[in-house]
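# please work out how this folds:
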Amino acid sequence: MWYSTVLTLSPRPRGFHLITRDVQTALPELGRVQVGLLHVFVQHTSASLALSENASPDVRRDFERFFNRLVPDGASYLEHTDEGPDDMPAHLKAALLGSSLTVPVSRGRLALGTWQGLYLCEHRNAGGARSLVLSLHGETNG
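Next comes the predicted model:
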């Protein structure tokens, strides 16, 4: 079985946001897959995806602080500033983290570890709605 859909997430503030439930809700077909893979792709160059700890909000804040220190807004060495001081840093952060994730599916569920969750990493101050392509492939139970 192959299934694909586009999930449009409402605008979120800059930061790291758990989206595991959003993805699962957008894929009721997931429950039929006994073994397979889910590929998640963000269709933007200033947002990214990550897989990390899902319980403590401190982790999400620490991610944001780390990446802001690694690639600060308005850095003097950046040339691309047409869309504001957060634009080029957002592109760099997205390139570092990546635009896709592949997660195994087992017995109708994402085969995530106990403390793992999917993140949308919003790197712009006003990034707007974000579109994710969800592609599910696997063997169903009938």
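
# C-alpha from now on. contacts and neighbour counts both.
Noted.

# the protein: helices as residue ranges?
Secondary structure of the chain (DSSP state H): helices at 20-26, 57-70, 87-97.

# what helices or strands is the first one leaning on?
Translated: helix 20-26. If you count contacts as 3 or more CA pairs under 8 Å, 6 or more residues apart in numbering; DSSP states H and E, helix 20-26 packs onto strand 116-122.

# another for comparison:
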Amino acid sequence: MRQATTILSLDTHGQGLTDITPAVAAWVGEQRMEEGLLALFCRHTSASLIVQENAAPEVRTDILAYFARMAPEDSRAYAHDDEGPDDMPAHLRSILTGIHLSIPLIGGRLALGTWQGIYLFEHRRSPHRRSIALHMAGA
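Below you'll find the model as predicted:
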């Protein structure tokens, strides 16, 4: 059994979904493992990780609209507003979606479905520099 780790750093453009599948798949390929498990961990409390459809852009638009309704930016609704009206909703959205993923590696490739992609979900309005820890164990 082998293990490999790295930190993937990227800049977001504000609220939205950033497809990180190509960067993750490239790193996985460099490890030259055939079978195993990839763990991804978002090192932030106002961004998250999701696996979602990568074909229709309307899916991403609808996801953003849904989370705007689930955790609205209403400063009257939250005690914590130290960093602005989008701060507490960003924390809630990351709780709802999660900050870690596990994806099997089969035949040297991530076992994602045909229409699945890995996304960093930025919940803040402003651009941020985000980092994701990757850990792969396999052979």
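
# on that earlier part again, out of the helices of structure 1, flag the one nearest A47 of structure 1.
For those, distance to A47 of structure 1 was read as CA to CA. The smallest value, 5.4 Å, belongs to helix 87-97.

# for Y77 of structure 1, which of the helices of structure 1 is the nearest?
Per CA to CA, nearest to Y77 of structure 1 of these: helix 87-97, 10.6 Å.

# now that closest one against helix 57-70, angle please.
120 degrees (axes from the mean of the first three to the mean of the last three CA atoms, to 10 degrees).

# what residues sit buried inside helix 87-97 of structure 1?
Under the neighbour-count criterion of 16 or more other CA atoms under 10 Å, helix 87-97 of structure 1 has D87, M88, P89, A90, H91, L92, K93, A94 buried.

# possible to save the helices of structure 1 as CSV with distance to H123 of structure 1?
As requested, the helices of structure 1 are exported to CSV (distance: least, CA to CA, whole Å):
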stretch, distance to H123 of structure 1
helix 20-26, 19
helix 57-70, 9
helix 87-97, 5
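
# buried ones in stretch 107-117 of structure 1?
Of the residues in stretch 107-117 of structure 1, R107, G108, R109, L110, A111, G117 count as buried by neighbour count, 16+ other CA under 10 Å.

# with distance to P57 of structure 1 added, can I get these in a markdown table?
Shown next, in a markdown table, are those (distance: CA to CA, whole Å):
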| residue | distance to P57 of structure 1 |
| --- | --- |
| R107 | 29 |
| G108 | 27 |
| R109 | 24 |
| L110 | 22 |
| A111 | 22 |
| G117 | 12 |
